[in-house]
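Sharing a model that was predicted from the sequence below.
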Amino acid sequence: MASITIIVMGVSGSGKTLVGQHLAQALGRTFFDADDFHSPENIRKMASGRPLLDPDRQTWLNDLAQLLQNERGCVLACSALKKSYRDFLRAAAGPIVFLYLKGDFDLIWPRLAQRQDHYFNGSDMLRNQFEQLEEPAAAEAHAVDIAQSPEAVVADCLSRLEATV
C-alpha cells in the first residue's frame, strides 16, 4: 500500500485538509494540500468570489500530476470535483485511492463560514462547487459521511484503506 497515493477529495469545507493530515500522520506518509498549488491569479479570483473554470484549473492539475509522479504514496487533499480531473490525476500518477468526504450544503456551509484567513469566499462559491461536483461512483472512490466527528471520519477512512489493499 505504500506506493498507492491517497487523495482525500470533496468540496471546500468538507474537511480534506484535516482528514488528510491525520491520515498522513497515521500512515507515516507525506501530506500535501492542493490549495497550496493554486496560482496567485486563481487565488485572487476565488478571493473575489468568482469560481474557477476548467481553463483556470489546467495548470493547477498539471502541477498536481507532476507532484504525484514525484511523491508516489503521499496523501493529497484535493477537491477533484470532476471525473475528468480524477481521471487525469490517475492517468498521470498511477495507483490512487480516492476518499470522498461527502456532506451536503447545510452541513458544510456553517463550517466554511467559520474559517479565518482562507481565500475561499462565500456561500455562492460553495454552491458553485456543489454544482460542479460530479460525485464519484462507488467503484471510483470510497464515500465517507462527514456528519460524524473528525476522529470518526479518519477512522472510517483508515478502515476503508485497509479493506482496499
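Here it is on my side, so go on. Please read these numbers as outputs of a predicted model, since none were measured by experiment.

C-alpha only now, for contacts and for neighbours.
Will do.

Which residue is the nearest non-sequential neighbour of the residue lying farthest from the centre of the chain?
Distance from the C-alpha centroid of the chain peaks at residue 48, with 21.5 Å (C-alpha atoms, centre = their mean). Excluding the flanking residues, the one nearest residue 48 by C-alpha to C-alpha, 6 or more residues apart in numbering is residue 121, at 7.0 Å.

what about versus this one:
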Amino acid sequence: MAARPSFPQPVTAIVVMGVSGAGKTTIGRALARRLDMAFIDADDLHPPANVARMAAGLPLTDADRAPWLARVRAAICDARRDGRQLVIACSALKRCYRQAIGGGAADVRMVWLTGAPELIRRRMGARQGHFMTAAMLDSQLATLEPPAPGENIPRVDVDATPEAIVDRILADLFPGMRTRLAEF
C-alpha cells in the first residue's frame, strides 16, 4: 500500500454519492484502498425498517431517511474526533441530505457518480443479494437533486473502469495536488 497522500486541505471524509447501482460501493472501496482510508457503506447504517421498505419496492420518505442520515453524520463526527479518515458510499440524493451528513464542513468532500440510466439499470439487474431492486431506480432518479454549482461536487461518469473512475475523482477533488495521483 502506498503512503497516504498529503492533502492540500484537511480531509475527514470523502462521500461518494449517487443513485443505487452507480457503483458507490465499488468505487468507494477502491478509493479508500488507494488513499489508505477506512470505508463505510452507508447502506449498512440503515435501520432494519428502511431495508425492509426498500426490499419491498417502497421508496423511503424523508422521515424514514432522517435516522439514517444522522448515523452517517455521526460516523463522520466520530472520525473527525478520533483523527481518522473515511470514504463513505452514500446516496445523498437531495441537497438537504448532503447538508445533513456533511453540514457544509470543509473537511467533508463529496463526489457524484452518475451515468446513463440504462447502464445503471443493467448493473442493478446483474447484482445479487442487494435489497435495492432495479425497479427502485426510477424513484431514486426522481428524488435526485443534482448538485448545484455552489456545492462544489464534481460529477464523474461511471462508464469507465474503477481505476479510471478513482483517478478522475482524485484529479477532480484535489486538483492542487502536485504529486502523481497514480502512485496512490
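Okay, I see it. Quick caveat, the model's predicted, so the values are computed rather than measured.

Any idea what the TM-score is?
The TM-score (TM-score structural alignment, normalised by the length of the first structure) is 0.93; 164 aligned residues with a C-alpha RMSD of 1.6 Å.

What does the residue nearest to residue 48 of the first structure correspond to in the second structure?
Matched to the second structure by TM-score structural alignment, residue 121 of the first structure sits across from residue 133.

and the lengthiest strand in the second structure, which stretch of the first structure?
Counting by DSSP state E, the longest strand found in the second structure is strand 108-114. Mapped onto the first structure using TM-score structural alignment, strand 108-114 of the second structure covers residues 96-102.

outside of the matching stretch, which residues touch it?
4-10, 14-16, 90, 136, 140-146, 157, 161 (C-alpha atoms under 8 Å, 6 or more residues apart in numbering).

Can you tell me the closest non-neighbouring residue to the equivalent of residue 33 of the first structure over in the second structure?
For residue 33 of the first structure, the aligned position in the second structure is residue 41, judged by TM-score structural alignment. Closest residue to residue 41 of the second structure apart from its sequence neighbours, by C-alpha to C-alpha, 6+ apart: residue 89 at 4.9 Å.

any idea what that neighbour aligns with in the first structure?
So, by TM-score structural alignment, residue 89 of the second structure is matched to residue 77.

That match touches residue 22, doesn't it?
No - with contacts counted by C-alpha atoms under 8 Å, residue 77 of the first structure stays clear of residue 22, the gap being 11.2 Å.

In terms of packing, which of the two has more residues around it?
Shown here are residue 77 of the first structure and residue 22; by other C-alpha atoms under 10 Å, residue 77 has more neighbours (24 against 20).

quick one: the more buried one from residue 157 of the first structure, how far?
Remark: distance between residue 77 of the first structure and residue 157 of the first structure (C-alpha to C-alpha, to the nearest Å) = 13 Å.

and if you look at residue 30 of the first structure?
In terms of C-alpha to C-alpha, residue 30 of the first structure sits 17 Å off from residue 157 of the first structure.

Neighbour count for these two, which is higher?
Neighbour count, other C-alpha under 10 Å: between residue 30 of the first structure and residue 157, residue 157 has more, with 24 against 16.

Could you tell me which residues make contact with the equivalent of that one over in the second structure?
Structural alignment places residue 157 of the first structure opposite residue 169 in the second structure (criterion: TM-score structural alignment). By C-alpha under 8 Å, 6+ apart, residue 169 of the second structure lies in contact with 111, 154, 156.

What residues in the first structure pair up with the host helix or strand of the last one?
Under the assignment given by DSSP states H and E, the secondary-structure element containing residue 156 of the second structure is strand 155-157. For strand 155-157 of the second structure, the aligned range in the first structure is residues 143-145, judged by TM-score structural alignment.

Which residues does the matching stretch contact?
Taking C-alpha under 8 Å, 6+ apart as the rule, stretch 143-145 of the first structure contacts 99-103, 153, 156-157.

Name the nearest of those relative to residue 165 of the first structure.
Nearest to residue 165 of the first structure out of the contacts of stretch 143-145 of the first structure is residue 157 (C-alpha to C-alpha; 12.9 Å).

and the helix or strand hosting the closest one, how far out from the chain's middle?
Assigned by DSSP H and E, residue 157 of the first structure belongs to helix 150-164. Computed by C-alpha atoms, centre = their mean, to the nearest Å, the chain-centroid distance of helix 150-164 of the first structure equals 16 Å.

Also stretch 41-60 of the second structure?
16 Å.

Which positions within that stretch qualify as buried?
41-43, 45-46, 50-51, 54, 57, 59 (16 or more other C-alpha atoms under 10 Å).

returning to what we had before: immediately after the longest strand of the second structure, which helix or strand?
Following strand 108-114 of the second structure in sequence, per DSSP H and E, is helix 117-126.

next one: the helix or strand following that following helix to chain centre, how far?
For helix 117-126 of the second structure, the following helix or strand on the C-terminal side (DSSP H and E) is helix 137-143. Centroid separation for helix 137-143 of the second structure versus its chain: 16 Å, with C-alpha atoms, centre = their mean.

Much appreciated, bye for now.
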